[in-house]
Every structure is written in structure tokens, then in C-alpha cells.
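Student: Quick one, structure for this:
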Amino acid sequence: MAKPTCVIVGVGPGNGAAFAKKFNHEGYRVALLARNKSYLDKLQTELGEAKSYICDVTKPDQIADVFSRIQAEMAPIETLIYNAGSGHSCTIENLDIYEYESDWKINCRGCALFGQLVTTEMIQHGKGNIIIVGATASLRGGANFASFASAKAAQRSLAQSMARHLWPKGVHVAYLIIDGPVSKSRTLDGSTRDNQTFLQPPDIADTAFFLTTQAKSAWTFEVDLRPHVEKW
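Tutor: Down below sits the predicted model:
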């Protein structure tokens, strides 16, 4: 019997790598999607059965092509983790419309396209998981997050719509709200913050995997994750 596949969209050295390592450890084959080929190749080597695919989520034709290759090479797809994200800090006064459009394409449109592609197979099998990685900005629009917050709010509403449609068909859609900075080399470099104020990617990945193991009688739609010292 073929191992199930977990497709991870947006793989980098933080959450993306942690999701890949966790699901690989739990017996999944992992499809690694991102734009950084050198990092994907390195991670693929570490994980053994994983396969890497170059994918720019702002390009619908590329999404469709990559998904077709994954279906041919790695089916059945049991879990999709949409971790691609982009956020420009700006007020409405200095908003750049092209950055605004890019945030929406990456956070919302790409999520919709991948969600649409995986659902047919999942519905046919009567099971599957779609986990979408969000942010606190999806719940409230800070003054300096006019672009990012609106894109994440749209993503969260999309996730709710998907869940209401897909749950009765056996497909678990869940939304992870990450409240706080994530510990990875880029955010820690030069930071004076105490490390305990950062979320740890392996712990986030543990929660994501747990969501895929829940019984249908008690599914979670939304879970917010924050360090124990975070003010909220």
C-alpha cells in the first residue's frame, strides 16, 4: 500500500521545513514546493523519499503543472499544508498597489487554487486534510498592516468557506493562526529578544500533525498558537 502524500506549499527554513520533517517522520511522503531550488534540493536529500518542485504561487499555470506532476508521481495526496505567505508593512496612505496585489495573490489566490486542485481526489476518497497557515492579522487590521491584514483576512474567510463545504464530505480544513514571531535563522539574526518569546517551528508542526489525527466527531477549524509569554 502506497504511503500517503503531504504537499507542503511554501517550504523554507522555518515552518515549512518543520512541517516536512514532522510528516516525513510520521510516515508520509512529502512534496516540497517553493521557489528556492537550492534549499529544496538540500531538504529533499535529508528526507529521503521527499520530492521537490519549483513553484511560484503567483502563477496559476505553474501551479496546475506542478500539481499534475505531483499527482502522477506521488499520489494519493492525503494532506495539503498551505504555508506560502507574504506581508508588506504599510498604512493605507503609503500602500503600494502592486505589493498589495502580490500579498493577495500569495496568501489568498494561491491558497484557493491549491485547495481547488486537491479537493476532487479527497472527496472521492472521503477523507483528507487541508491546513492553512494564517496570522493574527487575519483577525484584526493593524494600522501598519493594510496590505498584509486584508490578504490574511480574505484567506481566513476562504478557509471558513472551504471548511463548511468540505467537512460534510469528509475533508478536514483547519486554519492555524500564528500569533508571534517564529524562531528561525532570519528572525533570530541580530534580534535582542528572549528566545522564549519565539514560536518554535517543530512545536507548530506537532500541532499541524495533530489536526490530521482528530476524530470526525470533534474536528477543530481554528487554533491560535503563541508563546506562553506572548501578550494578547
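
Student: rest of the way, CA atoms for contacts and neighbours
Tutor: Noted.

Student: So which other helices or strands are in contact with the longest helix seen in the chain?
Tutor: Ranked by residue count under DSSP state H, the longest helix found in the chain is helix 146-166. Contacts defined by 3 or more Cα pairs under 8 Å, 6 or more residues apart in numbering; DSSP states H and E place helix 146-166 against helix 97-104, helix 110-125, strand 128-135, strand 171-178.

Student: would you turn those into JSON lines with mean neighbour count?
Tutor: As requested, the helices and strands packed on helix 146-166 are exported to JSON lines (neighbours: other Cα atoms under 10 Å):
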{"stretch": "helix 97-104", "mean neighbour count": "17"}
{"stretch": "helix 110-125", "mean neighbour count": "17"}
{"stretch": "strand 128-135", "mean neighbour count": "24"}
{"stretch": "strand 171-178", "mean neighbour count": "24"}
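
Student: Turn the ones you listed into CSV, including distance to Ser150.
Tutor: Shown next, in CSV, are the helices and strands packed on helix 146-166 (distance: least, Cα to Cα, whole Å):
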stretch, distance to Ser150
helix 97-104, 8
helix 110-125, 15
strand 128-135, 11
strand 171-178, 15
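
Student: Nearest to Tyr82, out of these?
Tutor: Ranking the helices and strands packed on helix 146-166 by proximity to Tyr82 (Cα to Cα) places strand 128-135 first, at 4.8 Å.

Student: Proceed likewise with the subsequent sequence, for comparison:
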Amino acid sequence: MTQPIALITGASAGLGVDFARQLASKGKRLVLVARRKDRLDALAAAIGNARAVEADLSVPGAADRLMADLSAHGEHVELLVNNAGFGLAGRFAKLDAKRQRQMIDLNCGALVELAHAVLPSMIERKSGAILNVASTAAFQPGPGMAVYFATKAFVLSFSEALHEEVRKNGVIVSALCPGPTATEFGEVAGWKPAGPSAKIFVDMAADSASVVRAGLEGLERGRAIVIPGLMNKSTAQAHRLFPRSWVRKAAGSIKL
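Tutor: You can find the predicted model right below:
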């Protein structure tokens, strides 16, 4: 018999830390995955009932190596939280091409590989769940963060499709689409907000714990899409209320 675990990627900071804390409080056995092993070890020691795996999931073959590690430890995934990802702020033509490809590989490629690795056994057991972290960025183009917004649109579309494919097999797939959240994301992305529009954006930022709580509650309710916060729900529907030309110009008006 293998031991059921919740697998959390990108667990060393931001939403990942709060996913770990809240799932541990529910009695889940955790496997925490990220590049920063020191942070993972500290988190695992603090919450208990968890182990840390150092991995850069953007590297080819990393997902396969992670699944082999779980197998070697006699574990199977009952909940996959695909949280690993990052953004890059700046004009597409000026950003480093290799770093943008790495973002695609992590935000999309690794997410798909891990979902594909765990779904067959979930379907066989008629039990399991996958929570893919997308963003309200998934609902419109993002001039100034073009590739990041596009990766989150992919995550949303992919998650919705999987939700429909496996819901009758007892498996839940949800996309969590938070708006601005107080994490290290902006610092890593190189985003330096300036001007009144950016200030409003920053002031809207939710705390990480509340976003995670909403995501887990939505997953438990079997929702395909979870958008925390009334304002975020409204802005996510802007493409339905206004011409797409207006929406993309509004997104591009936030100074980087």
C-alpha cells in the first residue's frame, strides 16, 4: 500500500507556503517541491508531516524524476497543487528569450506533465483532485507581461477542459484565478509599479492566506474556476462587458 500525499509545487514562498500550512492543518501528508531547499526544509520542520524535495521543474525530465522520487518513497498523489510559476515584466522584444521560454516551460509544461502523471491513477481510484494556479490575468491579454498572461490563459483553458473530462470519474480539477496578491511575485517579475493605475492595482492586493483558503474551498465544492474576491470576479468579466481593444489598452496602461 502506498501513502496518499498532497504534492505542492512552488512551496517555498507565497501561495505555496500557505497551501502547505492550510493543508497540514487539515491533516494532510505533504510533499513540498521548489528550488530553494533551505526554505523547504524550514517549512517542513515548522508544519510537520511533510518532506521537502529540491527540484527545478522547468528543467527537462524534472517532472519524471519527481514522480520517481514519490514512487521510491511509497507515495501516491491524492491532491496535486500546481502552484510553481513566475512572471516577467517588460516589453516582449526586450526581455531575455531564454528566460521567457523557461517561464513557459514551468508555468505550462511542468504543470501539464505533472497532471498527466497523476491523473491515470486518480481515475482508476475514482478519487483525487488537481488545483492549478492560474490568475485573473488569464482572462485578457497583458501588454507588458505578454508571455505571463498567455501562460495563465493556457492554464485556465487546460484546467477547464480537464475538469469536464474527469468529473464523472470522481476527480476534481480546478483553476484558481487570484487577482493581485501580496507575495514575492512582483519582485521576482521585476515589476516596479508607477502611476495612479499601478497604485490602485497594488492597493487591491489580497493576502495570500485568504486566496489559498478560497482555492481549497472551491476545490472541495467541485468548482472548475475559483476567483477569490468580488472585485476580481468583476474584472475577470471585463472582456464580456467591453470591446477587447479597450480591455487590452486598459491592461497596457499600468506602468511597469
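
Student: Put one on top of the other, what's the TM-score?
Tutor: The TM-score (TM-score structural alignment, normalised by the length of structure 1) is 0.86; 226 aligned residues with a Cα RMSD of 2.9 Å.

Student: returning to what we had before: determine which of the helices and strands packed on helix 146-166 of structure 1 approaches Ala153 of structure 1 most closely.
Tutor: strand 128-135 (8.8 Å).

Student: that older thread, would you tell me which of the helices and strands packed on helix 146-166 of structure 1 gets closest to Ile63 of structure 1?
Tutor: helix 110-125 (7.4 Å).

Student: how much does the closest one stray from structure 2?
Tutor: Superposed on structure 2, helix 110-125 of structure 1 shows a mean distance of 0.7 Å to its aligned residues (mean Cα distance after the TM-score superposition for structure 1).

Student: residue closest to the middle of structure 1?
Tutor: Asn83 (2.1 Å; Cα atoms, centre = their mean).

Student: Would you mind measuring from that one to Asp65 of structure 1?
Tutor: Distance, Asn83 of structure 1 to Asp65 of structure 1, by Cα to Cα, to the nearest Å: 19 Å.

Student: what's the answer for Gln196 of structure 1, then?
Tutor: Distance, Gln196 of structure 1 to Asp65 of structure 1, using Cα to Cα: 41 Å.

Student: same check, this time on Trp219 of structure 1
Tutor: From Trp219 of structure 1 across to Asp65 of structure 1, the span is 32 Å (Cα to Cα).

Student: swap in Phe209 of structure 1?
Tutor: The spacing between Phe209 of structure 1 and Asp65 of structure 1, counted by Cα to Cα, is 27 Å.

Student: Look at those two and report which has more neighbours.
Tutor: Higher neighbour count among Phe209 of structure 1 and Asp65: Phe209, with 18 against 11, using other Cα atoms under 10 Å.

Student: and the more buried one, which of the three is it?
Tutor: What DSSP: H, G, I helix; E, B strand; the rest coil gives for Phe209 of structure 1 is helix.

Student: Residue in structure 2 paired with it?
Tutor: Aligned by TM-score structural alignment, Phe209 of structure 1 pairs with Leu216 of structure 2.

Student: How about the contacts made by that match?
Tutor: Listed by Cα atoms under 8 Å, 6 or more residues apart in numbering, the contact set of Leu216 of structure 2 is empty.

Student: 10 Å - rerun?
Tutor: 19, 22-23, 81, 131, 174, 176, 222, 226 (Cα atoms under 10 Å, 6 or more residues apart in numbering).

Student: and which of those residues is nearest to Ala42 of structure 2?
Tutor: Closest approach to Ala42 of structure 2 among the contacts of Leu216 of structure 2 (Cα to Cα): Phe19, at 15.0 Å.

Student: and the nearest residue to that closest one once chain neighbours are set aside, how far is that from Ile130 of structure 2?
Tutor: Leaving out its chain neighbours, the residue that sits closest to Phe19 of structure 2 by Cα to Cα, 6 or more residues apart in numbering is Val212, at 6.0 Å. Note on Val212 of structure 2: its distance to Ile130 of structure 2, by Cα to Cα, is 14 Å.
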